[in-house]
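Colleague: Sequence first, then the predicted structure:
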Amino acid sequence: MTSLGDILKTHVDDGTVPGAVGLVSRGGRTEAVAVGHADTEGTTPLARDSVFRIASLTKPLVAAALMMLVDEGRIALADPVGTWLPELASPSVVRTPDAPVDDVVPATRPITVIDLLTSRTGYGFPPDFSLPAVAPLFSEGLQAPTHPQVPPAPDEWLARLSRVPLLHQPGAAWLYHTSSDLQGALIARVSGRPLPEFLAERLFDPLGMADTGFHVPAARLNRFTGLYRPGPDGGLELADAPDGEWSRPPAFPSGGGGLVSTADDWHAFARLLLADGTTPDGRRLLSPAAIRRMTTNHLPFPERRANRAFLEGQGWGFGGSVDVTPHDPWNIPGRYGWTGGTGTTAHIVPSTGLCAILLTQVEATSAAPPPLMRDFWAHTTRP
């Protein structure tokens, strides 16, 4: 039978990725494999504790942090976010998704907390990036997934976003990414703490996630991987060096994709979800009800079908996708998790206790998962 190491080595050897770290945990047993190098030059071998830009694997962590505030009664799912984010208290909406940005109507209701958690605020990326109301998200420096130093500090970020019309009415349609950034901004306003401080104190420190944060301190740069993209000659070209954009704190800590982490750190978070919100030493961080909401599909079939470019028919929980039908070999109903545009993926299956994490360092060229990811899923979701 093909092993996890064999699968990773096949894709490293063919030059698809310089290296990969895979971790699979089930039934109290954990297998972790590191193959290849942190760089295309082959000077630094990957290790289990290598640090990667996890991109959108940030989303489940931030959703969990927001649910902590819900558990504490400091905010409710039905609350209008305008209470804490007054910049978004009275948004406008383009008359139709393809309308010019100045052809707007008032929102028919406020944006709520659950709209943020289900990515249905009206802000975000649709399958068609050419729509006029999508362009300002980039031109205003609001979204720069692999350039964390571009977006401005949270107050200015929200001020700029407030001038961009919604693509859909609140609650009407699933759109990718921006709602997770808004979750981070909301956590900071509700808690009165910068997002990095809140996450460190309430989630990372209790779980021992020492290598997770929005930048890599100088003392750990020797374990940080380079970030690559496919080059025009079919090879890989450097997109960000270890001492590049993630070597210092960003002005805007992106709740949608700004974190760095390791396989074992993300595994610690996964174990929290699989243990109904308690740490190994018995400390409760999240309620079982919060985890059930996070890992339950909230999207009806028409929205799943309309967003196949991102979801491939999957549903959406809070911060991650939820498999709802076994339409592919790796699709297990109830599997929760997500993928990151820097070549990362992580999922759990609450019914079986499975956790599967794959970290690589090559940017995705489309929303469709690359072959390595699909091979990893097929291997790890076998009975």
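Modeller: Arrived safely, thanks for sending.
Colleague: hey, let's count contacts and neighbours off CA atoms from now on
Modeller: Noted.
Colleague: where do the helices sit along this protein?
Modeller: If you assign secondary structure with DSSP state H, the helices in the chain sit at 4-13, 58-71, 113-117, 135-139, 154-162, 178-191, 195-199, 205-207, 263-274, 288-294, 301-306, 308-311, 371-380.
Colleague: looking at the ones you listed, which is closest to Val105?
Modeller: The closest of the helices of the chain to Val105 is helix 154-162. By Cα to Cα, the value is 14.3 Å.
Colleague: So which elements touch that closest one?
Modeller: Packed against helix 154-162 by the contact rule (3 or more Cα pairs under 8 Å, 6 or more residues apart in numbering; DSSP states H and E) you find no helix or strand.
Colleague: Show me what that helix is in contact with.
Modeller: With Cα atoms under 8 Å, 6 or more residues apart in numbering as the test, helix 154-162 has contacts from Leu85, Glu87, Leu88, Pro91, Leu137, Glu140, Leu142, Pro151, Ala185, Ala251, Phe252, Pro253.
Colleague: Now do the buried residues in that helix.
Modeller: Counting neighbours by 16 or more other Cα atoms under 10 Å, one finds that the buried residues in helix 154-162 are Pro154, Trp157, Leu158, Arg160, Leu161, Ser162.
Colleague: what's the angle between that helix and helix 178-191?
Modeller: 140 degrees (axes from the mean of the first three to the mean of the last three Cα atoms, to 10 degrees).
Colleague: what's the closest residue to Asp240 other than its chain neighbours in contact with, if anything?
Modeller: Nearest residue to Asp240, sequence neighbours excluded (Cα to Cα, 6 or more residues apart in numbering): Leu227, at 5.0 Å. Contact analysis of Leu227 by Cα under 8 Å, 6+ apart lists Arg53, Leu238, Ala239, Asp240, Ala241, Pro242, Thr342, Gln361, Val362, Glu363.
Colleague: circling back: in PyMOL, select just the buried ones from the contacts of helix 154-162.
Modeller: A single PyMOL command selects the buried members of these (16+ other Cα under 10 Å):
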select buried, resi 85+87+88+91+137+140+142+151+185+252+253
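Colleague: any idea how far Thr342 is from the spatially most central residue of the chain?
Modeller: Nearest residue to the geometric centre of the chain (Cα atoms, centre = their mean): Ser56, 2.3 Å. Ser56 sits 8 Å away from Thr342, taking Cα to Cα, to the nearest Å as the criterion.
Colleague: hey, what's in contact with both of these two?
Modeller: Joint contacts of Ser56 and Thr342 (Cα under 8 Å, 6+ apart) do not exist.
Colleague: and the comparison structure, right after this:
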Amino acid sequence: MLHETIIARRAFLGSALASGALLGATPAHAFLRETNAYPALDAFIRGFVTRKQLAGTLATVGKGFAAPTVLSAGTLANDSNKPVDIDSLWRIYSMTKPITGMAAMILIGEGKLKLDQPLADILPAFANMKVLKSADGPLSETVPAKTPITIRHLLTHTAGLGYNIIQSGPIKAAYESNGIVPAQLSRVSLPGIPNPKPAPSLKEFAERLAKLPLVYEPGTKWSYSVALDLMGRVIEVVSGKPFDQFLSERIFAPLGMKSTYFRVPQSQVARLTTNYLPLGPVLLPVDVASNSIYLDAPAFPFGGAGLVTSARDYDRFLMMLLGEGAIGDVRIMAPATARLGMSNLLPPGVSTAGTFAGGEGFGAGGRVSLPNSPRGPGVYGWGGAAGTIAWVDTTRKMRVGGYAQYMPAEAMPFQSGLPEAIARDLV
């Protein structure tokens, strides 16, 4: 079904990173348009606009801690004459996951969480979980879980949790009826695309989730899931602050990320892009900026796919990762903590072969390249359902972001082709 693909492949970094990825506020005039430096990338993003496949596209490439080169084409929407730029606002969906993962790493670095700590220590309702005998089988046919869910499992999608955009059968229906859903999409109904009402709070989300069986035995299988949404609840319980407040105080404000929102202020709607669904040669608007679902307060802050941000802001996040937890004198976590979050945290014996993670490792909410990867170790990042993609390459000291707004991400080769385009330039 269309709904299965709208968000299910939001994180299409698999072949992208494997095939070629390397990868205080700065005044606008400091950003360069170096088309001579990145001709293949420039031609790549412009092509989608020239062919009228997308309304607007943008890419950033940063070397070391210098201001990024910004390449852009097109406008905020097909009916807009305002060009996209580094301050345009994009729905990044699952590119929220690395931010949530690093928020958890801050608490791990402070000793308030432990990587292999049982989840039930923080959320007792997750003790004594049951596991479905069959992933798409009856909810009544379960066995006791042999292993407790841990923080590591949540960070790496190995907790055995499900996703209504991935699962099928009774567990999918149970997730939707209980509001265990990953993100907002649109305020309008779209043919063939269910739009379940989310749980009314992050606390209620976690409590309802704990009552449902797991899809897989914890620690045995990589399966894309609501784990990073649940991590938001863990963070607020451990920190004693609402999850969105924790992100604001510990990540966004210190890093100068002034345009990152779970809810876009009405005053900023002029910067918001429109999101589209490609239907043959037609781009159907699914979330128009002026009437966006993101102008409303979400039911709760979705730690797995809830953020809207600018390319400028996300580049600040990537710069912090490149600085191993710091930008200049501003440090939000220890170097060892940042390195740990960007390392392969998968439980022993778990493989991501045949998944969105493309046979690579997985760290705190993002895919991690391995020593035998085509580009070697040091690449950490993830993508989003609406075509966005971003990564940092700690070996080559680079950071890259790509931005577009269409769903599903595999409907056209923007997300998958952008790493290949920049690889041609870097060769």
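Modeller: Done, it's in. What you see is a predicted model, and the numbers here were worked out from it, not measured in a lab.
Colleague: re the thing from before, what residue of structure 2 takes the place of the residue nearest to the centre of structure 1?
Modeller: Mapped onto structure 2 by TM-score structural alignment, Ser56 of structure 1 lines up with Ser94.
Colleague: do the same with Glu156 of structure 1
Modeller: By TM-score structural alignment, Glu156 of structure 1 lines up with Glu204 in structure 2.
Colleague: follow-up on the earlier one: quick check: of the contacts of helix 154-162 of structure 1, which lies closest to Thr108 of structure 1?
Modeller: Taking Cα to Cα as the measure, Thr108 of structure 1 sits nearest to Pro91 out of the contacts of helix 154-162 of structure 1, at 9.3 Å.
Colleague: Tell me who's in contact with whatever residue of structure 2 lines up with that closest one.
Modeller: Matched by TM-score structural alignment, Pro91 of structure 1 corresponds to Met129 in structure 2. Each residue near Met129 of structure 2 by Cα under 8 Å, 6+ apart is listed here: Pro144, Ala145, Pro148, Ala210, Pro213, Leu214.
Colleague: hang on, Ser15 of structure 2 packs against Ser416?
Modeller: Yes: look at Ser15 of structure 2 against Ser416 with Cα atoms under 8 Å: they come within range, at 6.9 Å.
Colleague: quick one: which of those two has more around it?
Modeller: Using other Cα atoms under 10 Å, the more surrounded residue of Ser15 of structure 2 and Ser416 is Ser416, with 24 against 17.
Colleague: Select only the buried ones of the contacts of Leu227 of structure 1 in PyMOL?
Modeller: Restricted to buried positions by 16+ other Cα under 10 Å, the PyMOL selection for these reads:
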select buried, resi 53+239+240+241+242+342+361+362+363
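Colleague: Report the two of the contacts of Leu227 of structure 1 separated the most.
Modeller: Maximum pairwise distance among the contacts of Leu227 of structure 1 (Cα to Cα): 14.9 Å, between Pro242 and Glu363.
Colleague: and the angle from the lengthiest strand in structure 2 to helix 311-322?
Modeller: Secondary structure of structure 2 read by DSSP state E shows that its longest strand is strand 56-63. Angle, strand 56-63 of structure 2 to helix 311-322, by the same axes, to 10 degrees: 30 degrees.
Colleague: Contacts for strand 56-63 of structure 2 next, please.
Modeller: The set of residues external to strand 56-63 of structure 2 that reach it, using Cα under 8 Å, 6+ apart, is 45-46, 48-49, 68-77, 83-86, 311, 315, 397-405.
Colleague: try stretch 362-372 of structure 1
Modeller: Stretch 362-372 of structure 1 has contacts (Cα under 8 Å, 6+ apart) with 7-8, 11, 17, 227-230, 309-310, 341-343.
Colleague: if we can go back for a sec, check the gap between the residue nearest to Asp240 of structure 1 and Gly244 of structure 1 for me.
Modeller: 10 Å.
Colleague: that older thread, report the contact partners of the residue nearest to the centre of structure 1.
Modeller: For Ser56 of structure 1, the contacting residues are Gly256, Gly257, Gly258, Trp338, Thr339, Gly340, Gly341, by Cα under 8 Å, 6+ apart.
Colleague: give me that answer again for 10 Å
Modeller: Applying Cα atoms under 10 Å, 6 or more residues apart in numbering, we find Ser56 of structure 1 in contact with 145, 177, 180, 254-259, 319-320, 337-345.
Colleague: Over to Gly82 of structure 1?
Modeller: Each residue near Gly82 of structure 1 by Cα under 10 Å, 6+ apart is listed here: Leu88, Ala89, Ser90, Pro91, Pro110, Ile111, Thr112, Val113, Leu186.
Colleague: what do you get if the cut-off is 7 Å, keeping everything else the same?
Modeller: Counting by Cα atoms under 7 Å, 6 or more residues apart in numbering, Gly82 of structure 1 makes contact with Leu88, Ala89.
Colleague: And for the one 3 residues further on?
Modeller: With contact taken as Cα under 7 Å, 6+ apart, Leu85 of structure 1 is in contact with Leu186.
Colleague: now do Gln268 of structure 2
Modeller: Counting by Cα under 7 Å, 6+ apart, Gln268 of structure 2 touches no other residue.
Colleague: give the contact list for the counterpart of Ala364 of structure 2 in structure 1.
Modeller: Alignment note (TM-score structural alignment): Ala364 of structure 2 maps to Phe318 of structure 1. By Cα under 7 Å, 6+ apart, the contact set of Phe318 of structure 1 is Pro60, Ala63, Leu117, Thr118, Met294, Thr295.
Colleague: cutoff 6 Å now
Modeller: Going by Cα atoms under 6 Å, 6 or more residues apart in numbering, Phe318 of structure 1 touches Ala63, Leu117, Thr118, Met294.
Colleague: Tell me, of those, which are also contacts in structure 2.
Modeller: On the basis of both residues aligned by TM-score structural alignment, their matches' Cα atoms under 6 Å, what survives of those in structure 2 is Ala63, Leu117, Met294.
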